[in-house]
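Novice: Fold the following.
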Amino acid sequence: MATTDGARTTRGAATRARILAATAGLLSAGAAGGAGGASTARASDAGGASTARHAVTVSEIARAAGVYPNQITHHYGSKDRLVLDAAFALFLRDTTRLQAAGRRAGSADAFRQVLARTALAMPSTLLVVRALAAAGDDDAQRERVRLLLAVLFRQSERYLERVVAEHGWTSPSGVGRDARTFWSAVFGATLLADAGVTGGPSDLDLAGTVSIR
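Specialist: Sure, this is the predicted structure:
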């Protein structure tokens, strides 16, 4: 028998959205309170990252969303799945700002550098990298990661296609490969910085992963 708060009911959809929004809000607050985005990614060049870590708990999410803890499991299956979805929701929102910044660039070189600087500066980049790292060997979680990354790559590819067409630029490597290579490099640089590894890639190094000319 379906419950009145089932995932496919109107009430269930509203509860699900409220839980996701509350989780995103807690993640954003945590990122703002630590060394987020650019300061974290560039800390690798300055001698290591010092980001404050705070794992959001199910009880915190439940209080923020005004739900019972078991409703989180009911709608999302696990906290890790919920955190992954919330982190990507924040990240995809921030990529719209990245796209707007890129459109204001007057040259292909400036465009590549703007993309790199903005991607490293987004606090949600670190949130996504940590959520990806938490996927581990869980098959369901890894499948969700593949789906979300496919959405990111597809949206990025379409964006690059429009920019290249609007400006008359070219992409020798192809915009699909540019999108995948760029985000892979951004995630890798952020992961290294978060681990305190020194001498990580700078924003100019990341700009070089995009072949647009």
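
Novice: use CA for all of it now, contacts and neighbours both
Specialist: Noted.

Novice: which residues in this protein form strands?
Specialist: Using DSSP state E, no strands are found in the chain.

Novice: mind listing the helices for it?
Specialist: Taking DSSP state H as the criterion, the chain contains helices spanning 10-33, 37-46, 58-65, 69-76, 79-103, 108-121, 123-133, 139-167, 175-194, 203-207.

Novice: Figure out which of those helices is closest to residue 2.
Specialist: Nearest of these to residue 2, taken as Cα to Cα: helix 10-33 at 10.8 Å.

Novice: was I right about residue 4 contacting residue 13?
Specialist: No. Contact between residue 4 and residue 13 fails when scored by Cα atoms under 8 Å: they sit 10.8 Å apart.

Novice: Look at these two and report which has more neighbours.
Specialist: Just comparing residue 4 and residue 13: by other Cα atoms under 10 Å the higher neighbour count belongs to residue 13, 15 against 11.

Novice: wait, what's in contact with the residue lying closest to residue 128 once chain neighbours are set aside?
Specialist: Spatial nearest neighbour of residue 128, chain neighbours left out: residue 87 (5.3 Å); criterion: Cα to Cα, 6 or more residues apart in numbering. When contacts are counted by Cα atoms under 8 Å, 6 or more residues apart in numbering, residue 87 touches 24, 27, 124, 127, 128, 131.

Novice: one more to line up against the first:
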Amino acid sequence: MSSSPAPSPASSSTANRQGARTRALIRAAASALALTRTPGQFTVKHVAEAAGVFPNQITHHFGSKDRLYLEAAFALLLRDSGRLTRVARGARSPEEFGRALARTALALPSLPSLTSALALARGHEELGQLASGYLKVLFARSERFLERRLQREGWAAGHGVARASKTFWVAVFGAVLAHEAGFAGGPTDLDIASGLALTRGSGSATMGS
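Specialist: This next block holds a predicted model:
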């Protein structure tokens, strides 16, 4: 029996480009939908229509709608988190800096989608591992930003930059969940900024955890 000829390098390259383009279209459509829909309202059919692809292409590239929702929600948050670096530039004290970060983080439009995505990962090993990986990226980015800013200003994080970054985001996620459950408090009531434990001090004190 004769075997089928192996695909040529040119055809493989074309297929790879087409696959990458399809994934990009799906991700863009999924992100737009995840911003305004809960996981229950988020369907493969709607994403396929928005992306201009067939539903089976979505399952082929992403496996399930829950995985796609989680990826879309984290992509939105990682994009939105860039706002924190801009709004905090004018802060003149560690206290003002912390309050600016907390106020801006709580107003990020992607947070409700992100907390919904985290709920999907509960009890689901594959999604849990995916969420953990994205959280590590978020924490690492935040840690680098915070470390640079504190070193420049000569401020310090009382519990270390790594711990401060994680504590900050966990508090933000918890605040969103509390708000969705009916708690009407704002940034002042929740005092998320205090978790950063920022003070005026030696820049070397910002290192470590």
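
Novice: Post the TM-score for the overlay when you can.
Specialist: Superposed pair, TM-score by TM-score structural alignment, normalised by the length of structure 2: 0.84. Supporting alignment: 188 aligned residues with a Cα RMSD of 2.2 Å.

Novice: counterpart of the residue nearest to residue 128 of structure 1 in structure 2?
Specialist: Residue pairing (TM-score structural alignment): residue 87 of structure 1 is matched to residue 73 of structure 2.

Novice: Residue 23 of structure 1 now?
Specialist: Residue 23 of structure 1 maps onto residue 30 in structure 2, by TM-score structural alignment.

Novice: got it, and residue 162 of structure 1?
Specialist: Checking TM-score structural alignment: residue 162 of structure 1 goes with residue 148.

Novice: Next, work out how far apart that match and residue 171 of structure 2 are.
Specialist: 22 Å (Cα to Cα, to the nearest Å).

Novice: Between these two, point out the one with more neighbours.
Specialist: Set residue 148 of structure 2 next to residue 171 and count neighbours by other Cα under 10 Å: residue 171 wins out with 18 against 13.

Novice: any idea what the more buried one aligns with in structure 1?
Specialist: So, by TM-score structural alignment, residue 171 of structure 2 is matched to residue 185.

Novice: contacting residues around residue 163 of structure 1?
Specialist: Residue 163 of structure 1 neighbours (Cα under 8 Å, 6+ apart): 103, 169.

Novice: you'd agree residue 32 of structure 1 is up against residue 122?
Specialist: No. With contacts counted by Cα under 8 Å, residue 32 of structure 1 stays clear of residue 122, the gap being 10.6 Å.

Novice: In terms of packing, which of these two has more residues around it?
Specialist: residue 122 (23 against 14).

Novice: Alignment lookup: that one to structure 2.
Specialist: Match for residue 122 of structure 1 (TM-score structural alignment): residue 108.

Novice: show me the contacts for the closest residue to that match other than its chain neighbours.
Specialist: Excluding the flanking residues, the one nearest residue 108 of structure 2 by Cα to Cα, 6+ apart is residue 80, at 6.4 Å. By Cα under 8 Å, 6+ apart, the contact set of residue 80 of structure 2 is 108, 109, 110.

Novice: Out of those, which are shared with structure 1?
Specialist: Among these, the ones still in contact in structure 1 (both residues aligned by TM-score structural alignment, their matches' Cα atoms under 8 Å) are 108, 110.

Novice: so which of the contacts of residue 80 of structure 2 comes closest to residue 164 of structure 2?
Specialist: Of the contacts of residue 80 of structure 2, the one sitting nearest to residue 164 of structure 2 (Cα to Cα) turns out to be residue 108, at 19.3 Å.
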